[in-house]
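Participant: sequence and predicted structure below; questions after.
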Amino acid sequence: MHLNLGQVTLIDLVEQVERKEVLINKEYQRGSGLWPDSARSYFIDTILEGYPFPKIYLYQIFNEMVNRPIKEVVDGQQRLTTIIDFYSNKFRLTSASRDYKGMKFEDLDDDAKQRFISYQIEVSTILSAKRSELLEMFRRINAYTAPLSAAEKRHATYQGAFKWFVVEMSDKYSPALEGLKVFTSKQLARMHDSEFIADLILALESGIVQKSASSIEKLYKKYEKEFPHSDYYYEVIDSFFQVLATDFEPLYDTFMMKSYALNSLFCAYTHCKFGLPGVEQFTDVRPDLEFKIDKERVLPKLEELASAHENQDEDGEHKVYVKACMSSTTKAPQRRARFKVLCDVLTH
């Protein structure tokens, strides 16, 4: 078999489909249907913002009916169908596209339209191959792919409302998580930020519970079709990141930026302001929408906790918090211990 590697402008590929020089063969279609609007919007936004996406594979065959070679799309059908539908004004972009929300192609300004139709798509055309060789080719490509993390598997499996809410939130806050050294760039590439955001939502749904792959996956399943709490959860998470960027700035470069400690700080702050379910047995703090951080009183105490954690001081004044940070940090008992201490610090 032979591969012809190249690039084609988006509009040229669309016109090849319109002229039936490139066919979308449903036999190669994977999955149980079209992407939801949130997924399609995120993909179109990828193009409008000039980011790359994986190449499209075409399979060239000779069509005896028209007596000429034609190409079939063997990998990339959802991408190509989404491009054609948007170019044909068949759907509006959702909030998954921050700068173009609510727009069809015809609503874009001239510069955005030009960027869209001129986008360079990487294409590999498979020549002189049997169907069995196609299958073997994709098997070999996948053989060199690193095993997927739990977060990557979920995002490959689910295409519903919850998945795209997590994607949107991760896009917004991953620069902060990297800048604060909560996660490394390598960890972000393996979707640790998405895992972190989903875990925050787990707390909003269930309170202080153990993090597990199954508990997070249940959220993806539960909210596959729709996610009615998205606006409220966006407000809550955004409120915390705003405070993190302002009131909590002195905590940067401390052990309070460890992912599990930051999770507990989110839970404590969120309960003090908005309330978390099922935490009455851990703290007597009652939520108050007017809650604000008393920086002069609170920050020195949080810095003390972070320092005790860094020094692994399991016998000192903050031993309860430190011990809850030393092992099994995502299990419920450790999370509850950190949560209670942090609630006390924020309110007393």
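Facilitator: That came in fine, so what should we check first? Numbers count the residues shown, from 1 in each chain.

Participant: every contact and neighbour count from this point should use C-alpha atoms.
Facilitator: Noted.

Participant: spit out the contact partners of residue 121.
Facilitator: Shown in contact with residue 121 (CA atoms under 8 Å, 6 or more residues apart in numbering): 7-10, 55-56.

Participant: residue 203 contacts residue 209, correct?
Facilitator: Yes. Using CA atoms under 8 Å, residue 203 is in contact with residue 209, at 7.0 Å.

Participant: tell me which helix or strand comes right after the helix or strand hosting residue 41.
Facilitator: Element membership of residue 41, judged by DSSP states H and E, is helix 37-48. Next in sequence after helix 37-48, counting helices and strands by DSSP H and E, comes strand 56-63.

Participant: how far out from the middle of the chain is stretch 42-51?
Facilitator: Mean C-alpha position of stretch 42-51 versus that of the full chain (CA atoms, centre = their mean, to the nearest Å) differs by 15 Å.

Participant: buried set for that stretch?
Facilitator: 42-45, 47-48 (16 or more other CA atoms under 10 Å).

Participant: please apply the same query to stretch 149-162.
Facilitator: Quick answer for stretch 149-162 (16+ other CA under 10 Å): 150-152, 154-155, 158-162.

Participant: which of those residues fall in helices?
Facilitator: Using DSSP state H, the members of these that fall in helices are 150-152, 154-155, 161-162.

Participant: would you list these in JSON lines and tack on distance to residue 138?
Facilitator: Below are these laid out as JSON lines (distance: CA to CA, whole Å):
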{"residue": "150", "distance to residue 138": "22"}
{"residue": "151", "distance to residue 138": "23"}
{"residue": "152", "distance to residue 138": "19"}
{"residue": "154", "distance to residue 138": "21"}
{"residue": "155", "distance to residue 138": "20"}
{"residue": "161", "distance to residue 138": "29"}
{"residue": "162", "distance to residue 138": "29"}
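
Participant: which one of the residues you listed is nearest residue 300?
Facilitator: Closest to residue 300 out of those is residue 151 (35.4 Å), distances taken as CA to CA.

Participant: wait, that closest one sits on residue 192?
Facilitator: Yes. Applying CA under 8 Å, one finds residue 151 in contact with residue 192, separated by 7.3 Å.

Participant: presented hereafter is structure B, for comparison with structure A:
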Amino acid sequence: MYKEEITLFEIIPTRTEPNQTIFDWYKRKEKINFNPPYQRVSGLWDLSGKQLFIDSLINGFDIPKFYVHRMLSTEKGYLYSIVDGKQRMQSIFDFIGNQFPLSKDFVLYENGSDKLAGKYYEEIASSYPKIINRFDQYVLDVVQIITEDEELIRELFLRLNEGVNLNNSEKRLSKNSYLNEKIKEIVNTNKFFEMIQFKNRRYEHEELLTKIVLLEHEEEFVSLSKTNLDKLIERYVYSDEKIDRTLYSVNSLLEDMTEIFEGREPILSQKSIIPIYYLFVKRNYRGNSKQIAEFLITFEDIRYENRKLDISHSNPILIEFDRLNQQGANSKNSIKKRYTIIEDFYNVFLTGKIKINAVTELNDIDLDE
């Protein structure tokens, strides 16, 4: 007789287990995975947000529950993964680790004292041990989920965050996918992502890399739409020879771009233009990093000078390039037009010094397309 297999899924309610104090969890910090695939990138809370949360704990206010996945197997040495409460738990650990002090406006409500204001954990522990002991013994509301089914954990994460308006990148990167893991790995190891001039808030670096991988994978101009990015991630849930070749090519070229852009990082401040730079370098780099770098700096300079001109004297091609960087930058036509513009200016650059009006028309692309 067929017996249906039942997936283990158990929720251990809040405060039903011993050893749930702040300091108990701090002692487990090395066993906690803060970055499972479905989690957001660290750093969403600023200093004031962290300080306000610690203020609430010291003053004994009630705080929301934490949700953790308690693992049945200790893969990579972890016993727990944070499902919900990552920023709060990190704030606690950072405070105990003396990475930030209480705010300068801190007041202990029980007696109105401001003597703790601006002090670090170790300073408070030294001068006011009773307060730190009370903080350490604060019992956290930690709901533990026991299951081997990661899809159930992802579903729980998304439900808990329904009111947080997860962006497309966060939803995409929460999926269990081989390609997702490789994208995160490259972002964390390739030095190019240390050079770009915007912070990795809410998976912005992973989103950029996913777009670059799509361009490399398709080997042609393609829309960088949400639909296409989602399809790419869903296609490579498991390892595959083609995507491995694509990732190798991307990682290698980004290493070359690190050399090209070294000392020129400010031109990597606009997210929408970096995929165009990637295509340009891919098609023109032959070990000539100095030449490529000189051109890109020159191209940025003439775009800047063009913006300062009266419209009647400015170059419409460069105006269009700027517009396409801001409007519909992910469309196939926008990518093709911007690449063609930068390539045409590069061809003039190779013959001598380029000026704002070096290219005033595109022969093969209609700007009104």
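Facilitator: Looks like it arrived, so ask away. If you're wondering where the values come from, they're calculated on a predicted model, not measured in any experiment.

Participant: quick test: name the residue nearest the centre of the second structure.
Facilitator: residue 203 (2.3 Å; CA atoms, centre = their mean).

Participant: what's the counterpart of it in the first structure?
Facilitator: Using TM-score structural alignment, the equivalent of residue 203 of the second structure in the first structure is residue 191.

Participant: which ones are touching its match?
Facilitator: 151-152.

Participant: please apply the same query to residue 32 of the second structure.
Facilitator: If you count contacts by CA under 8 Å, 6+ apart, then residue 32 of the second structure has 78-82 around it.

Participant: residue 130 of the second structure matches what in the first structure?
Facilitator: Aligned counterpart of residue 130 of the second structure in the first structure: none (TM-score structural alignment).

Participant: which helix or strand contains residue 130 of the second structure?
Facilitator: Here residue 130 of the second structure is assigned to helix 129-136, by DSSP H and E.

Participant: same for that helix, what does it pack against?
Facilitator: helix 22-27, helix 47-58, helix 121-127 (3 or more CA pairs under 8 Å, 6 or more residues apart in numbering; DSSP states H and E).

Participant: other SSEs contacting the longest one?
Facilitator: In other words, helix 47-58 of the second structure. helix 86-96, helix 129-136.

Participant: please identify the most buried of the ones you listed.
Facilitator: helix 86-96 (a mean of 19; mean count of other CA atoms under 10 Å).

Participant: so where is it in the first structure?
Facilitator: Going by TM-score structural alignment: helix 86-96 of the second structure matches no residues.

Participant: turn the buried residues of stretch 149-162 of the first structure into JSON lines, including distance to residue 342 of the first structure.
Facilitator: Putting these into JSON lines (distance: CA to CA, whole Å) gives the following:
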{"residue": "150", "distance to residue 342 of the first structure": "29"}
{"residue": "151", "distance to residue 342 of the first structure": "28"}
{"residue": "152", "distance to residue 342 of the first structure": "31"}
{"residue": "154", "distance to residue 342 of the first structure": "31"}
{"residue": "155", "distance to residue 342 of the first structure": "32"}
{"residue": "158", "distance to residue 342 of the first structure": "35"}
{"residue": "159", "distance to residue 342 of the first structure": "36"}
{"residue": "160", "distance to residue 342 of the first structure": "34"}
{"residue": "161", "distance to residue 342 of the first structure": "32"}
{"residue": "162", "distance to residue 342 of the first structure": "29"}
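
Participant: out of those residues, the closest to residue 180 of the first structure would be?
Facilitator: Checking those one by one against residue 180 of the first structure (CA to CA), the nearest turns out to be residue 151, at 21.2 Å.

Participant: show me what that closest one aligns to in the second structure.
Facilitator: So, by TM-score structural alignment, residue 151 of the first structure is matched to residue 169.

Participant: its match contacts residue 204, doesn't it?
Facilitator: Yes. Between residue 169 of the second structure and residue 204 a contact is recorded at 7.5 Å, counting by CA under 8 Å.

Participant: before we move on, back to that, which member of the buried residues of stretch 42-51 of the first structure is positioned nearest residue 294 of the first structure?
Facilitator: For these, the nearest to residue 294 of the first structure is residue 42 (39.1 Å; CA to CA).

Participant: can you list contacts of the helix holding residue 130 of the second structure?
Facilitator: Under the criterion CA under 8 Å, 6+ apart, residues 21-23, 57-58, 121, 124-125 lie in contact with helix 129-136 of the second structure.

Participant: helix or strand next in line after that helix, which one?
Facilitator: Next along from helix 129-136 of the second structure, by DSSP H and E: strand 142-147.

Participant: ok, and what's touching that following strand?
Facilitator: Outside strand 142-147 of the second structure, the residues that touch it by CA under 8 Å, 6+ apart are 7-15, 20, 65-72.

Participant: now which of those would you call buried?
Facilitator: Counted by 16+ other CA under 10 Å, those give 20, 66-71 as buried.

Participant: and which of these is nearest to residue 153 of the second structure?
Facilitator: Scanning these for proximity to residue 153 of the second structure, where the rule is CA to CA, the winner is residue 69, at 7.4 Å.

Participant: which ones are touching that closest one?
Facilitator: Taking CA under 8 Å, 6+ apart, one finds 80-83, 144-147, 153 in contact with residue 69 of the second structure.

Participant: which one of these sits in the busiest neighbourhood?
Facilitator: The residue in the contacts of residue 69 of the second structure with the most neighbours, by other CA atoms under 10 Å, is residue 83 (27 neighbours).

Participant: quick one: the helices in the stretch 151-300 of the first structure?
Facilitator: 161-179, 185-189, 192-206, 213-222, 230-245, 259-273, 295-310 (DSSP state H, counting those that start in this stretch).
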